[in-house]
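Visitor: model the following, please.
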Amino acid sequence: MDGGYAMEEKVLIIIPAYNEEESILSTYSTILEYNKTHTRQLTTIVINDGSTDSTENILVKNKIPHIKLIHNLGIGGAVQTGYKYAYEHGYDIAIQFDGDGQHDIHFVDDLVDPIVNKRANMTIGSRFVEGSTSEFKSTKARQMGIRMISGFIKIFTNVKLYDVTSGFRAIDRTLIQEFSMNYPTEYPEPISTTNVLKHGKKVIEVPVKMNERQGGVSSIHSWKNVYYMINVLMSIINIGIWRD
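Guide: The predicted structure follows:
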């Protein structure tokens, strides 16, 4: 089966990985399986973000393309490393894809098509829009936080998005260039999305299915939730005021 997008489009899957020894190989394997049934071949780069477990050994042993970061930069720094790689190697579309098994590779075409058809500069895989078959919705507390962030983004951009912390996202060449130079190190998904909208770029949510983590630890720990919420909301306010 072919995803139907133009042959000239070069698509890169960026997988930020921190201590993902339990799931990184199976995640990469799903991409290889995808390539067997699609004309468009997805290229993958794993960003090993200073893992202290066996992630690096697994990447080397299985010859998985990757960049090893000596120090842990966090999700923002790791993903930006991937965007720098995408820009320097001439990719047209970059897709952020978790290494923990949460994201389903079969929805890549749904993310890519609106960009190829020039209907969006960024697409976000969403569990909360009509058409999503995702049974995994995160915890009730986190869903409440997502709704609050969504409301603040709507206030300052006049655009309503629902899964604003989703790390399953695709961007076009113009945003690859922008993100390679300027990308938030903290709260990267909602903050970068707000910036994109304030710059007048088009963002579309597409329904996807997500799974629970296969292993590893979430980058947002429960004890940090209140701190996370206060700071991400303040950051959105600052962007909104500064851009206006």
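Visitor: drop to CA atoms for contacts and neighbour counts, all remaining ones
Guide: Will do.
Visitor: give the contact list for residue 215.
Guide: 20-23, 100 (C-alpha atoms under 8 Å, 6 or more residues apart in numbering).
Visitor: make sure it is indeed in a strand.
Guide: No - assignment of residue 215 by DSSP: H, G, I helix; E, B strand; the rest coil gives coil, placing it outside any strand.
Visitor: next, the structure of the following sequence, for comparison with the previous one:
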Amino acid sequence: MASIKTISKILIIIPAYNEAGCIEKVVDNLEKNYPQYDYVVINDGSTDDTRKICARRGYNFMDLPVNTGLSGAIKSGMRYANYYGYDYVLQLDGDGQHDPKYIEDMITEMERTGCDIVIGSRFKTKRKPVNSRMIGSQLLTYAIMITTGGKYIGDVTSGMRLFNKRMIKRFGYDINYSPEPDTLAYLLNCGVKIEEVQVEMHERIAGTSYLDFKNSIWYMMKMFFSIFIFQWVRKREKGDKK
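Guide: All right, here's what the predicted structure looks like:
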């Protein structure tokens, strides 16, 4: 029987904004240890040397002229994947936190369950640590449970996600779709099936997260508003649950 890797086309998309300190280690690891997977770096209008590094090293990359944010970078990658006919897209952060060794487990889970999205979860079989960031994550998990009839997603903020062909088209061309927890709630209420696979994540190789204390508070406010209020007025595609 043929393995998953020989019967499916998989593209890894790597959104990168000012990841000059990380991007070489991330891509070199893929090229050396996971050559069975195609990849594309989405340089999201970086102001550091991310683009120069990608060009100098001969990486496969798209160069967005301005910073569009994570949603815009993901949308660009999804359109690339759709154009070239990929069956799956794996979102892999450019900061070195996500380990590609779990990709095969995620694909196996998608094939086994027939789900639309698989999340690489730090908390599928492990408990969340007690700190301010994880408390915020847990609150978002509960918010999604409340608004989706009890559907549980343990790691709502994980950026390591596998998408099938249907989701590639939706995230690529529908304005309602962004890689955030509120979209997970919306998708669950649309009948989209989401599963999780336990993974381990590394510490960021270089740089800093944009979610400082002030931005984290604002982020949580936006997510709660969207989960509890805005998702109910978002347009649902034909055939989705009402």
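Visitor: circling back to that earlier point, quick one: which of the contacts of residue 215 of structure 1 sit in helices?
Guide: Using DSSP state H, no member of the contacts of residue 215 of structure 1 falls in helices.
Visitor: out of these, which is nearest to residue 51 of structure 1?
Guide: residue 20 (7.9 Å; C-alpha to C-alpha).
Visitor: isn't the closest one right next to residue 55, touching?
Guide: Yes - between residue 20 of structure 1 and residue 55 a contact is recorded at 5.8 Å, counting by C-alpha atoms under 8 Å.
Visitor: who has more neighbours, these two?
Guide: Legend: neighbour count by other C-alpha atoms under 10 Å for residue 20 of structure 1 and residue 55, higher for residue 20 (26 against 22).
Visitor: residue 100 of structure 1 versus the more buried one, what's the distance?
Guide: 6 Å (C-alpha to C-alpha, to the nearest Å).
Visitor: over to residue 127 of structure 1?
Guide: The value you get for residue 127 of structure 1 to residue 100 of structure 1, if C-alpha to C-alpha is used, is 17 Å.
Visitor: quick one, which of these two is more surrounded?
Guide: residue 100 (27 against 23).
Visitor: trace the more buried one over to structure 2, please.
Guide: In structure 2, residue 100 of structure 1 lines up with residue 95, judged by TM-score structural alignment.
Visitor: what do you get for residue 80 of structure 1?
Guide: Looking across to structure 2 (by TM-score structural alignment), residue 80 of structure 1 lines up with residue 75.
Visitor: near that match, how many other residues are there?
Guide: Residues lying near residue 75 of structure 2 (other C-alpha under 10 Å) number 23.
Visitor: over to residue 44 of structure 1?
Guide: 21.
Visitor: and the gap between residue 13 of structure 2 and residue 100 of structure 2?
Guide: Between residue 13 of structure 2 and residue 100 of structure 2 the distance is 12 Å, computed by C-alpha to C-alpha.
Visitor: more neighbours, those two?
Guide: residue 13 (25 against 20).
Visitor: what helix or strand is the aligned partner of that one in structure 1 on?
Guide: Matched across to structure 1, residue 13 of structure 2 falls on residue 14, judged by TM-score structural alignment. If you go by DSSP states H and E, residue 14 of structure 1 is part of strand 11-17.
Visitor: that strand vs structure 2, average distance?
Guide: Compared with structure 2 after the fit, strand 11-17 of structure 1 shows a mean deviation of 0.3 Å (mean C-alpha distance after the TM-score superposition for structure 1).
Visitor: list the buried ones in that strand?
Guide: 11-17 (16 or more other C-alpha atoms under 10 Å).
Visitor: before we move on, what about stretch 228-236 of structure 1?
Guide: 228-229, 232-233, 235-236.
Visitor: okay, and it goes to which residues in structure 2?
Guide: Going by TM-score structural alignment, stretch 228-236 of structure 1 sits over residues 219-227 in structure 2.
Visitor: isn't the match of residue 100 of structure 1 right up against residue 22?
Guide: Yes - the criterion here is C-alpha under 8 Å, and residue 95 of structure 2 meets it with residue 22 at 5.4 Å.
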